[in-house]
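Engineer: Predicted model follows, preceded by the sequence.
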Amino acid sequence: MPTDFTNTRRAFHLPEGVTYLDGNSLGPMPRDAARRVADMMTDEWSQMLITGWNKAGWYVQPRKVGDRIARLIGAGPGQVVMGDTLSIKVFQAVSAARALRPDRRVILSDSGNFPSDLYVAEGLAKAVDAELRVVAPEQVADAISDDLAVLMITEVDYRTGRRHDMKALTEKAHRHGALTVWDLAHSAGAVDVDLLGCGADFAVGCTYKYLNGGPGAPAFIWTNPDLAEQAQPILQGWMGHAAPFAFDMEYRPAAGIERMRVGTPPVIAMAALDAALDVWDDVDMADLRARSIDLTQAFIAGVEANCPEVTLNSPRDPSQRGSQVSFRHPDGYAVMQALIARGVIGDFRAPDVLRFGFAPLYNDLDDVAHAVDILADILANRTWNRPDFHQKAAVT
């Protein structure tokens, strides 16, 4: 049965008068999330106290929620676990992959990667006497060589929406004896990811963007089952121990993906995320991808027909981009502030990028048409050129 996107839209609280095109930065609140969090606090935390770890299943929650995400990224049951932040999961995945290739020093990434991933890899490289090598996104394939230990790539570029070919790059890395780590921050819940089908080795991602888990929602990590018993991350935490409550002085890794747990899971945040994942139960990922392409293609066509002052900053071919579209304007920050003031919420990325994320679960073609009309009006009448629209806030 085709996915009913009218029904999925009803599952979200979308403020009156707002066209929300920033789900690639923070998803809106699912209507059921507040009740689920309240129930957790009043029925579980308040009444069960510490016994909630067993009675309410808090301890096993990272795996149960991970299984719900697994289907959305082409992974299998028991292969995904939740917890900690995305930066920590990047560190775990890259360090584990590097340790599996001890005779190699190079970690390869690209300049379109999210800076935080590069910061993590740079710090790890200094700690383990490795080299972080960064090339332009279009040069990644040619830069894969026999000295490569780890290919660390964010599948969808956070600024341009450019989508790497996961299968082709993974296959080439494997031919040269390297392992792959894929960051799915702008992929999970936005495009049709197939980790097992592509033969990837490790993957990580956040849940507060297209998965709508809320600000600060926990990250996830996946390990290919062929490597799960070999992977040994540097960051060894209590919850990743084979027997945490034996309180051994020496670390023994838990079986499989459980060893990728680190600290105490964020139980309240995971209750909100679990509510957000309910909407995905009736979503076909092929339908999601088709709708994403319809929305982004319509937006590009509308903007280019009505807004000659901006320049497309995303791939024109939909097969080469995720579910976001970026345009460039010399005063991009001020233009975006003017849009937000008119109820069309996207975001800005330095130095001059207007970024619009299209979330198929709740965005429709009416949103596209309205956003195009407002952007065209702002540019034609230069209403963006107000002093207050040029004053940058702490979060841009």
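Structural biologist: Great, that's in hand.

Engineer: From here on, just use CA atoms for contacts and neighbour counts.
Structural biologist: Will do.

Engineer: residues in contact with Val94?
Structural biologist: Val94 sits next to 121, 150, 152, 181 when contact means CA atoms under 8 Å, 6 or more residues apart in numbering.

Engineer: so of these, which ones are in helices?
Structural biologist: Ala121 (DSSP state H).

Engineer: which of the contacts of Val94 has the most neighbours?
Structural biologist: Top of the contacts of Val94 by neighbour number is Val150, holding 31 neighbours under the definition other CA atoms under 10 Å.

Engineer: Touching, that one and Ser95? I think so.
Structural biologist: No - Val150 is beyond contact range of Ser95, at 9.2 Å (criterion: CA atoms under 8 Å).

Engineer: of the contacts of Val94, closest to Asp287?
Structural biologist: Nearest to Asp287 among those: Val181, at 26.6 Å, using CA to CA.

Engineer: that older thread, could you pick out which of the contacts of Val94 are located in strands?
Structural biologist: Among the contacts of Val94, the residues falling in strands (DSSP state E) are 150, 152, 181.

Engineer: can you redo the residues you listed as a markdown table with distance to Gly76?
Structural biologist: Shown next, in a markdown table, are those (distance: CA to CA, whole Å):
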| residue | distance to Gly76 |
| --- | --- |
| Val150 | 23 |
| Met152 | 22 |
| Val181 | 17 |
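
Engineer: What residues does Leu195 make contact with?
Structural biologist: Listed by CA under 8 Å, 6+ apart, the contact set of Leu195 reads 73-75, 203.

Engineer: also this one, for the comparison:
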Amino acid sequence: MMTVPLDRSYADQLDAADDLAGMQQAFVNLEPDMIYLDGNSLGRLPRAAVDLADDLVRRQWGERLIRGWNEGWFDLPERIGAKIARLIGAAPDEVIVADSTSVNLFKLVVAALRAQRGRMRIISDDLNFPSDLYILQGVVDLLGSGHEIALAYSADGIHGPVETILSLLDHNTALLTLSHVTFKSGFLYDMKALTAAAHAVGALTIWDLSHSVGAVPIDLNGSGVDLAVGCCYKYLNGGPGAPAFLYIRRDLQERLINPISGWMGQRDLFNFDLDYAPTAGLRRFLTGTPPIMSLALIEPGVDLILAAGIERLRAKSIAQTEYLIELWQQRLAPLGYTLNSPRDPARRGSHVSLGHPAGLGIDLALINELNVLPDFRAPDNIRLGITPLYTSFRDIYIAVERLAQAVIEQRYLKYQSNRPTVT
């Protein structure tokens, strides 16, 4: 491991050489002394979204009223979806914004299982986001057709159990579904290799892109991916609870049936026919009326990522996570912190998890006393989200110093019995 200087001036040198440093100015920052390292859970507010929100309320809703549907609202799911498609290696007509990640996953899992009749196995892993597993369990119970969920278990809780997944794939497998980047450790799967392995036995794939979209390059078409979902409020900076998106490869769109059929997916929806007939293309996977306010506010964040370029963002992310890990090795490992993320940057997303026996107490001390805002995931993970659009090298340096301070000064002791609702 390369040794880096343990001083702030070196971080400032790295910031001075950063050609993306100016992107920070595109975001609202009302607490300039606070180190924000939770963009992997909720991205910052783009300044352009503030202006757009004002226009949405005052002009589009207040002045134009119902006319807004013919002045851009109706096409928003497809228009913003086409922009997201550019970030994930998909065609413009293969991505649409709708509902939440969980609802979209439900739609795609049911549609995939119905298209794979006679195949009963669903494969996932224990590093997947638990909500995804809850959806799978609910679908199996709802369909009542004897499907089974086969989980592959990680040996260390950090790296994806690739070999076990490969061993579970067989001709009874209907579906392989994984998080592209795992939410705790940040492990990054080889999407292309696992998709090919699934296809070799006739299985379909669904990838959850929530912790990778906007942070790492994704090539759904080049990887042969069948289906995918993802959220818009993390690295895409779309706002809390922003609608999500789904991807269906073009050749599957007419084959799959939306299990939550609704009028936004109906052919000739204003004919108000009493029988459902899905429209052509991806729009058939819409259900109810989209929430225009929150949907529209996704666009400014996506535009910023497109302007920066995903390859440049990935390069900076790797440089920053490597810098953080090097500081961990020198400054934090002697204080009992462990690295709970992959060491290989090719297998790591854009957040780094550090473990500590007093992890929750340290997290709360950072938030309440030391002006650093990360998040915590049980049992001991302090997640440090690196968002290259607005995270500086100085932010990382200061955060590491305050992580050290929380242990050296035993700041965590007063919080050991406290557990907030949201961590």
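Structural biologist: Arrived safely, thanks for sending. Being a predicted model, the structure only gives us computed values, none of them experimental.

Engineer: Tell me which two of the contacts of Val94 of structure 1 sit farthest apart.
Structural biologist: Farthest pair in the contacts of Val94 of structure 1 (CA to CA) is Ala121 and Val181. Separation: 11.3 Å.

Engineer: Run a quick neighbour tally on the aligned partner of Ile218 of structure 2 in structure 1.
Structural biologist: Using TM-score structural alignment as the criterion, the counterpart of Ile218 of structure 2 in structure 1 is Val193. The tally of other residues near Val193 of structure 1 (other CA under 10 Å) stands at 22.

Engineer: The closest residue to Val193 of structure 1 other than its chain neighbours - how many residues pack around it?
Structural biologist: Spatially, and ignoring its direct neighbours in sequence, Val193 of structure 1 is nearest to Ile73 (4.7 Å; CA to CA, 6 or more residues apart in numbering). Neighbour count for Ile73 of structure 1, taken as other CA under 10 Å: 23.

Engineer: my guess is Leu148 of structure 1 meets His174, correct?
Structural biologist: No - applying CA under 8 Å as the test, Leu148 of structure 1 and His174 come out as separate, 10.0 Å apart.

Engineer: Counting neighbours, go ahead and name the busier of these two.
Structural biologist: Neighbours around Leu148 of structure 1 and His174, counted as other CA under 10 Å, are more numerous at Leu148. The numbers are 24 against 20.

Engineer: if we can go back for a sec, quickly list what's touching both of Leu148 and His174 of structure 1.
Structural biologist: Overlap between the contact sets of Leu148 of structure 1 and His174, as judged by CA under 8 Å, 6+ apart, is nil.

Engineer: From the chain's centroid, how far away is the top helix by length along structure 1?
Structural biologist: Secondary structure of structure 1 per DSSP H: the longest helix is helix 285-306. Centroid separation for helix 285-306 of structure 1 versus its chain: 20 Å, with CA atoms, centre = their mean, to the nearest Å.

Engineer: Next: stretch 254-265 of structure 1.
Structural biologist: Distance of stretch 254-265 of structure 1 from its chain centroid, counting by CA atoms, centre = their mean, is 20 Å.

Engineer: Please apply the same query to stretch 232-250 of structure 2.
Structural biologist: That offset, for stretch 232-250 of structure 2, works out to 8 Å (CA atoms, centre = their mean).

Engineer: Now do the same for Pro218 of structure 1: its match in structure 2.
Structural biologist: Aligned by TM-score structural alignment, Pro218 of structure 1 pairs with Pro243 of structure 2.

Engineer: could you pull out the helices for the stretch 251-396 of structure 1?
Structural biologist: Secondary structure of the stretch 251-396 of structure 1 (DSSP state H, counting those that start in this stretch): helices located at 267-277, 285-306, 332-341, 365-381, 387-390.
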